[in-house]
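> My questions are about this predicted structure, shown below with the sequence.
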Amino acid sequence: MTSISRALGRWLLGSQLAVVCAAIALWTMPAAAHPHVWVTVETTVLYEGGAITGLEHKWAFDDMYTAMAIQGLDANGDGIYSREELQELAQVNIDGLKEFDYFTVAKLGKAEIKVKPPVDYYLDYKDSVLSLHFTLPFEQPVLADAADFNFAVFDESFFIAFDFGADDPVKLSAGAPEGCHASIGIPENELAELQKLNESFGGQLTAGDQNAGMGLGYAKTVTLGCKKS
């Protein structure tokens, strides 16, 4: 396993012994260009006062990770995993996400948008799925009708596979200009750039970190479009 993947494993493990045991098993496997954890993403673009102020994420983990992560967390044995019982694990995840820039890259054109530490974060467990909710505020708001605002959620090592959900996964909050909408995909002008980055990572990190850069080729970019009046 690559050094990046080991760090990602530490983030995902939290304090759960069962997950630690599973990770030890993974560490014995040869590194390969495939994910070990799957996350379904839903994001709301936040608007306030005529500007985009941040992103509100919901990450739903796959059933295998969910089953391992929740072991031992039902403190009162009632079969319900309350937000309070999941609070410690949520804090561990949020603290660990900082090392990976929250797997989120937001840009205005090619300029990266800096974010503040997450707020309003918590875990919930519903229908056998564990989900992490958190909001990433921007350091500086972006004009609501900016034509070149975009963001992506991905892990470049491809240890974690992020993908947007099938049913309306990107929403715009109240305050969005009329006629604005989100599109998910890899724009033509970015696809070649992502492929070059992927090849570049593969060439520079062949033996030690052979997975690094793989996730770039699978990243889906969200772009916002607004009709001009």
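That came through fine.
> contacts and neighbour counts: CA atoms only from here.
OK.
> Just the buried positions in the helix ranked longest in the chain, please.
Criterion DSSP state H: the longest helix present in the chain is helix 188-204. Neighbour counts over helix 188-204 (16 or more other CA atoms under 10 Å) mark Leu191, Leu194, Gln195, Leu197, Asn198, Phe201, Gly202 as buried.
> if I look at the last one, how far off is Asp155?
The one in question is Gly202. Using CA to CA, to the nearest Å, Gly202 is found at 15 Å from Asp155.
> structure B:
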Amino acid sequence: MIIRHRAAAAALLAAVGLAAPAAMAHPHVWIEMRSDVVFNEQGQVSALNLMWTFDDAYAQMALDGLDTNGDGVYSQSELDPLTRENIASLKDYEFFTVLRFNGQKQPIGEVTEFGQIWSNDKLQLHFQVPLKTPVDPTKGEFVAKVYDPDFFIAIDYVKDDPVTVIGAMPKSCQLVVKPVPTDAEVEQTRAMLSTKGPDWKPENDEDFGALFAQPVTIQCKVA
């Protein structure tokens, strides 16, 4: 519905629309996010788990008509069509997730682990974005960014315990959640962009949205 209203506004996931034009440079949907960096038994980064909590206005729109038995509770079976539509739509946007290793964007695999719940009057979508090929963080820096490049959807980490580690992270490594850019840093970035020509692109084939996204990194000491 996030995706479909972007299409209704340009026409959210089962009634919204993920492909808003760049001119719509302010958010219409707000998401609070938590994530887990997942390590396999070999100490490689293998996936990123994401938990999104949607704003109340979007949730009300997305849930409209889904309580088919009228009991005031949204069961898994009632939420399932919305969940599958969201995941299918998000696939076209690579789940707003950019994973890099040594500066190079890493291809992601098929998202097969996902679900959605309605709890404490909040709609939450969770899913795992796997790396097609796991990476060894002792060989270089791993960086994850989750953001909508069109700014139609604001995706921001929660303040408390926004990111955790699951699995066998090497002892020489640490999780670093870099802070949200300050207003001064945002203005500095905007000023820099204003000096660039229309054909300028950020380094490493990043888009403009990446300049404002909050990075999560795995940094390891070199033996």
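Perfect, thanks for sending it. Just so we're clear, the structure is a prediction, and the values are computed from it rather than from any experiment.
> Tell me how the two chains score on TM-score.
Here the superposed chains carry a TM-score of 0.77, computed using TM-score structural alignment, normalised by the length of structure 2; 203 aligned residues with a CA RMSD of 3.5 Å.
> returning to what we had before: after the longest helix of structure 1, which helix or strand is next?
strand 221-226 (DSSP states H and E).
> which strands and helices sit next to that next one?
Secondary-structure packing of strand 221-226 of structure 1 (3 or more CA pairs under 8 Å, 6 or more residues apart in numbering; DSSP states H and E): strand 149-153, strand 180-185.
> Centre of the chain to that strand, how far?
Mean C-alpha position of strand 221-226 of structure 1 versus that of the full chain (CA atoms, centre = their mean, to the nearest Å) differs by 18 Å.
> between it and strand 180-185, how many degrees?
With axes from the mean of the first three to the mean of the last three CA atoms, to 10 degrees defining the directions, strand 221-226 of structure 1 sits at 150 degrees from strand 180-185.
> helix, strand or coil for Asp78 of structure 1?
Assigned by DSSP: H, G, I helix; E, B strand; the rest coil, the conformation of Asp78 of structure 1 is coil.
> actually Arg6 of structure 1, not the one I typed
Three-state assignment for Arg6 of structure 1 (three-state DSSP): helix.
> Next one: the residue nearest to the spatial centre of structure 2 from Ala154 of structure 2, what distance?
By CA atoms, centre = their mean, structure 2 has its centre lying nearest to Val146, at 3.5 Å. Look at Val146 of structure 2 and Ala154 of structure 2: by CA to CA, they are 10 Å apart.
> What sits closest to the equivalent of the residue nearest to the centre of structure 2 over in structure 1 if chain neighbours are left out?
Here Val146 of structure 2 is matched to Val153 in structure 1, going by TM-score structural alignment. The shortest distance from Val153 of structure 1 to any non-neighbouring residue, by CA to CA, 6 or more residues apart in numbering, is to Thr104 (4.6 Å).
> And that neighbour? What does it align with in structure 2?
In structure 2, Thr104 of structure 1 lands on Thr97 (TM-score structural alignment).
> what's the longest strand along structure 1 aligned against in structure 2?
Ranked by residue count, the top strand of structure 1 under DSSP state E comes out as strand 129-143. Counting by TM-score structural alignment, strand 129-143 of structure 1 lines up with residues 122-136 of structure 2.
> Check the gap between the residue mapped onto Gln219 of structure 2 from structure 1 and Ala147 of structure 1 for me.
If you follow Gln219 of structure 2 across to structure 1 using TM-score structural alignment, you land on Gly225. Gly225 of structure 1 is 6 Å from Ala147 of structure 1, where distance means CA to CA.
> now swap in Lys107 of structure 1 and tell me
For Lys107 of structure 1, the distance to Ala147 of structure 1 equals 11 Å [CA to CA].
> likewise Arg6 of structure 1?
Going from Arg6 of structure 1 to Ala147 of structure 1 by CA to CA gives 38 Å.
> how about the longest helix seen in structure 2: buried residues?
In structure 2, with assignment by DSSP H, the single longest helix is helix 76-91. Within helix 76-91 of structure 2, the residues scored as buried using 16+ other CA under 10 Å are Glu78, Leu79, Asp80, Leu82, Thr83, Arg84, Glu85, Asn86, Ile87, Ser89, Leu90.
> Kindly report the same for stretch 163-177 of structure 2.
For stretch 163-177 of structure 2, burial by neighbour count (16+ other CA under 10 Å) applies to Val163, Val165, Gly167, Met169, Pro170, Cys173, Leu175, Val177.
> could I get these as CSV with distance to Ala20 of structure 2?
Compiled in CSV, those are given as follows (distance: CA to CA, whole Å):
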residue, distance to Ala20 of structure 2
Val163, 28
Val165, 33
Gly167, 37
Met169, 38
Pro170, 40
Cys173, 38
Leu175, 33
Val177, 28
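> List the contacts of the match of Val146 of structure 2.
Phe103, Thr104, Val105, Phe162, Asp163, Ala219, Lys220, Thr221 (CA atoms under 8 Å, 6 or more residues apart in numbering).
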